[in-house]
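Engineer: Have a look; sequence and predicted model below, questions after that.
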Amino acid sequence: MKKAFFLLLLAVFAFSLVGCVENPPVIEDTRYTLTDLTGKTQSQIEAIFEEVGITVQFREVQSSTVAAGTFIRYVGYNVGDKVETTVSIRIEIAIPVPSAPTINGADEASVYVSVQGNPPTFDIYAGVTATDFQGNDIPFGNFFYVLEIKDSNQNTLSEVNFYQIGVYYVTYQAMNSGLSTTVTRTINVVVPPFDTNNTDNLQLAVSYAGKSFINDGIGVVTITTHTDADTTNFRDSVTGERFTVRYLGIDAPEATSKYEPWGIKAANFVRETLDNAETIILQAEGVRTDGNERYLAWVWYIKDGKTRLLNLELVEEAYAWTSAVASTQYGSIFVTAQAETQLTGRRIYGEVDPDFDYSTGGTPIEIGALLDNFNDYIAKKVTITGVITSKVGNSIYIEQNNRGIYMYAGYNMTNELQIGYEVTIQGLVPAVYFQSKQLSNYTIDNMILLSTDNPVTISTIAANQVSQYVGRVVRIEDLTVTQIQLSQSGLTTDAYTVVARDSNNNTINIRVDDYTAKVVPSYTFSVGAQFSVTAPVTQFNSGYQLMLPGMGSIEFNN
């Protein structure tokens, strides 16, 4: 009985074992398999493990092979390991290995030399930056600074001398993590370009429409004649008055009584500029006239619709120096323009004028040969010999073998030149003025007195013969005054012209300039008065006239 019961239990147990083999129980795996995180950043890794609930601790480790900020390895685990989601794992994140800082922006630079009125504007710190090995900016201060400044001779300087042309070397140094970087920058302080940037940027800011320069101090004018680079003759467009203007703020090389290098070229520049201008405007400032009773003015002209100040342009073109300009409204611009232009060494600041005769004496030539070949000698220097036949003001007429020519001596006294003196004068410059052939550039040092008390031949002619006696002294008798023409030349009102007829009804003009008019005023003549005159003949534009030397040249008949 007991045996049978035991067998029964054994059978039941065996059956139960068979049942377990056929239907085993299901066990769930809650562990997480660690994946390869190569290239993942810390924030990306945090997002991955936050999703599965695993706590992650990061440790920064310097690495030169793994990109900064990305996964290096698991600490204590390997890729593919299974971990419980309740555990905390450590992961190494790469940080850069410390390296020397980087300096940027210290490129070679060229800077225009600074001049008076135009101080340095270049900043050796501007645009230069330094960063550490992590890309953080290092500001100028204790860890980023200018280490030294040297010139081309390796002299140590406290700063770059932007007022001195040359090469300078600026060395910057940056420090971080015990490491440093130095960079040397080359700064070339160079001559500014030869341009008209100051003229280009300046505009006339005062209204001139409908105004008169003579009456209002500003107004539109037209040219009557050109003199040289800093003197021009104009007509007021409102009043119609003719007058002479001396340009304010400048002094140009001489091209009238004296000739200097670049003088003719400067005069030609003014002539071409004003002749091609759309409009010419004169602007007064301060004292209206100079000691020679010429008006003073800023000379503006319009080109392509824009106003340009010719006075300033002459300075920037190296055709003129500044003069008495500092206290004027445009003074600072002129000072800067001249300083910049002078550095270029152009024209009046050092260049040889290719067309100027630098010789002292010039070519010896007879007066007749000079007159017959005058164009070949314009702006060249010549030496002439002759007898002084007349003197008008400080200037003279000189003859040789019945050929004569006018020599303009300017405003300087010439007591050493007297009628009847035979002289040799070197270095005279032939020029054409109002279509009249004349000589200039006289200096007493170039005059040799040969003899005195030489006779002067005076030919008595009819008024219609004057063209045959240009440069010579003639006598015309039995003249009758028909008109007295007073000059319209600004404040210079002394000069005038006497129009007369001879006995054959030929008309002749006798010009009385400012110098002579002071001793022979216009009221000396009256319409209908009869007289004879002895005076030199000169050409004036397309006509001819006599130049009255003084009261002793007139004989009234009644």
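Structural biologist: Okay, I see it.

Engineer: From now on I want contacts and neighbour counts done on CA atoms only, so please keep to that.
Structural biologist: Noted.

Engineer: okay but G550 is in contact with T516, surely?
Structural biologist: Yes. Contact criterion C-alpha atoms under 8 Å: G550 and T516 qualify, at 5.8 Å.

Engineer: shared neighbours, those two?
Structural biologist: The contact sets of G550 and T516 overlap at V392 (C-alpha atoms under 8 Å, 6 or more residues apart in numbering).

Engineer: Scan this protein for its longest strand.
Structural biologist: Across the chain, the strand with the greatest residue count (assigned by DSSP state E) is strand 473-486.

Engineer: Which elements pack onto that one?
Structural biologist: Counting contacts by 3 or more C-alpha pairs under 8 Å, 6 or more residues apart in numbering; DSSP states H and E, strand 473-486 packs against strand 459-460, strand 496-501, strand 530-540.

Engineer: Included below, for side-by-side comparison, is a second structure:
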Amino acid sequence: MTLLRKPYPIVLTHEEKKMRKRYLKLALLSGLFLVGLTSCTQNQPDVTSKASQEENSKDSSVEFVDYVKETHLNHQYKDKQFLKDGIGEVTLVTKVDGDTAHFKQVAGDTGTIKGRYNCIDTPESTGMLEPWGKGASKFNGDYLTKAKHIVLSTDVADNGGQEKPALDSTGGRYLVYVWVTDVENPSIDDFINVNLALCQEGYSKAKGVSGKEYADAFTNAAVQAQTLKLHLWSDEKDPDFNYDNPVKIDLRMICEGYDTEGNKYDWVGSKVTFEAYVAGVGPDQGAAYVCNDISWTDASGEHTQRYGMYIFTQYIVYKPLQTIGNFLEISGTVAEYNGNLQVVDVSYSDYYKDDYDMKILSTGHTDKVEPFTGSAGTFANDKYINTMVTVNLVCTGGYATLNTATSTAYSFTLYCKDKDDASQELNIRISDSLAINYPNTLTRIRDNIPFFKGEKTIAESINNGKNTDQRKVEYISITGALVKYITTKGKVTYQVNLCRSKDLTLHMSAE
């Protein structure tokens, strides 16, 4: 057996049903529908536009117009800051997908700017997977990583005509135009609009452009992409999208990487079906950690090991994943994020049933998902990745990062050592999605400063009580999911990812 992506005859009706159901839900809920994106000829990245290729490859009455090249940044950005002025130069933190990326200002507040690209909506490529989503994400990433300068700007139509950034409908991301150039010392005419480039290449329809500053350019680019049948508008299948049905396997096969015949196999990108228990809920909205104890026999004897997996839902809340102890059948696509496996593109509905929706097989199995208890040294091990653990740690340092869109929520990384053995290291990760709003919490834990009287958890510490308690934090007890983190320098570290704020307890000194 050489490949498991097509173990059964392909039944196209499954993907058609799944996509049709997804679009029907969106149409009923919002009256909107998903569309495609488009590309351009430009000075960056150094690739030939599919739009121009299509126009040059056939005798067409359509004369290709490079709207990206014709569209310019209309406002000066130098000596301005995006978070204050609605325009400013930034650096890339990370590209998320086709229409989302995170940035930091080159001057002023250096908190994370979560940018949602204005006037477009690319296919999904993270928690949900849709045709042309992977291509859109790569196209966006090519521009961002090759740019020598990046500028974010806000459309005045989004902020009531005021010169300040505007938030999207989630309240957690900024609506942005992303301008890039590969010129070392650029003028504003050297920048091109990545949002528009995606639209011109047929990766997204123009969305919500009415009354916007560049409305005509987006509308014309989208019409041209549709006429040239680019990407989302084409009759072709996306070569990067997996249209197959899932293969039924178990978590051990996914985590250890072998196929149904025992051969080495990388499941990333494959569709799978497996059974597991919900072990932890969060920290991302809708997401969950699941696990299962798998038993097998080989030449060395009988074995049982717990294997875990993170289920990322693109912030959609699905009922089966919200109760610890639920035993589920889960179908989705295996993905990898920062060295950790996860399953994405799962689905569930009480009303629009699909053959590959999650299924609740039984409930109430909390005894099957009790967290492992051990030391930092025990858990700094790939064996426990994506499983729930409980450990006692002493904080020695760390940092907090502000989510600038909220101005209150912080993510924390706490550097820790084992309570009883300082030679063992294990860090703590607290996501800003848990809405830990009190930045001094980090300082108090790290520097052993007294907390407010009666407080025991981070959740309680944000209440800012009036009377101080002179006791200090001796150590931290935490229950969370064990994950691996690879630094920018390639160093592998291990972290306990806090899923619920109540699962971190501060143990105070006697006096």
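Structural biologist: Thanks, I have the structure now. Only a predicted model underlies this, so the values are computations on that prediction, with no experimental measurement involved.

Engineer: Please enumerate the strands of the stretch 201-350 of structure 2.
Structural biologist: All strands of the stretch 201-350 of structure 2, identified by DSSP state E, counting those that start in this stretch, fall at 247-248, 271-281, 288-298, 301-311, 327-337, 340-344.

Engineer: wait, which of those is closest to H149 of structure 2?
Structural biologist: Within the strands of the stretch 201-350 of structure 2, the stretch nearest H149 of structure 2 is strand 327-337; the backing value is 26.7 Å (C-alpha to C-alpha).

Engineer: Buried residues, that closest one. List them.
Structural biologist: Residues 327-335 are the ones in strand 327-337 of structure 2 that count as buried (16 or more other C-alpha atoms under 10 Å).

Engineer: farthest-separated two in those?
Structural biologist: Maximum distance among these (C-alpha to C-alpha): 21.8 Å, for F327 and A335.

Engineer: N197 of structure 1 matches what in structure 2?
Structural biologist: With TM-score structural alignment as the matching criterion, the partner of N197 of structure 1 in structure 2 is D66.

Engineer: In structure 1, spot the helix with the most residues.
Structural biologist: In structure 1, taking DSSP state H as the definition, the longest helix is helix 2-22.

Engineer: So which residues of structure 1 form helices?
Structural biologist: Using DSSP H, helices in structure 1 cover 2-22, 42-52, 197-201, 213-216, 263-275, 310-316, 331-344, 367-372, 514-517.

Engineer: what's the offset of the third one from the middle of its chain?
Structural biologist: Using C-alpha atoms, centre = their mean, to the nearest Å, the mean C-alpha position of helix 197-201 of structure 1 is found 7 Å from that of the whole chain.

Engineer: Going by neighbour count, which residues of that helix are buried?
Structural biologist: Across helix 197-201 of structure 1, burial judged by 16+ other C-alpha under 10 Å covers 198-199.

Engineer: After superposing both structures, state the mean offset of it relative to structure 2.
Structural biologist: Comparison of helix 197-201 of structure 1 with structure 2 after fitting gives an average deviation of 0.9 Å (mean C-alpha distance after the TM-score superposition for structure 1).

Engineer: What lines up with E422 of structure 1 in structure 2?
Structural biologist: Per TM-score structural alignment, E422 of structure 1 is aligned with F327.

Engineer: check contacts around its match.
Structural biologist: 275-278, 360-363, 365.

Engineer: Over to D447 of structure 2?
Structural biologist: By C-alpha under 8 Å, 6+ apart, the contact set of D447 of structure 2 is 396-397.

Engineer: Report the separation between it and C395 of structure 2.
Structural biologist: To C395 of structure 2, D447 of structure 2 is 9 Å away according to C-alpha to C-alpha, to the nearest Å.

Engineer: Also D97 of structure 2?
Structural biologist: Remark: distance between D97 of structure 2 and C395 of structure 2 (C-alpha to C-alpha) = 34 Å.

Engineer: What's the match for Y247 of structure 1 in structure 2?
Structural biologist: Y247 of structure 1 maps onto Y117 in structure 2, by TM-score structural alignment.

Engineer: what about that match, neighbour count?
Structural biologist: Per other C-alpha atoms under 10 Å, the neighbour tally for Y117 of structure 2 reads 24.

Engineer: same thing with the one 3 residues further on?
Structural biologist: The criterion is other C-alpha under 10 Å. On that basis, I120 of structure 2 has 26 neighbouring residues.

Engineer: swap in K3 of structure 1?
Structural biologist: The number of residues packed around K3 of structure 1, counting by other C-alpha under 10 Å, is 7.

Engineer: what's the matching residue for it over in structure 2?
Structural biologist: By TM-score structural alignment, K3 of structure 1 lines up with nothing at all.

Engineer: Tell me the buried residues in stretch 196-213 of structure 1?
Structural biologist: In terms of neighbour count (16+ other C-alpha under 10 Å), stretch 196-213 of structure 1 has its buried residues at 196, 198-199, 208, 211-213.

Engineer: how about JSON lines for the residues you listed, with distance to D304 of structure 1 added?
Structural biologist: Formatted as JSON lines, the buried residues of stretch 196-213 of structure 1 follow (distance: C-alpha to C-alpha, whole Å):
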{"residue": "T196", "distance to D304 of structure 1": "16"}
{"residue": "N198", "distance to D304 of structure 1": "17"}
{"residue": "T199", "distance to D304 of structure 1": "14"}
{"residue": "Y208", "distance to D304 of structure 1": "18"}
{"residue": "K211", "distance to D304 of structure 1": "22"}
{"residue": "S212", "distance to D304 of structure 1": "23"}
{"residue": "F213", "distance to D304 of structure 1": "23"}
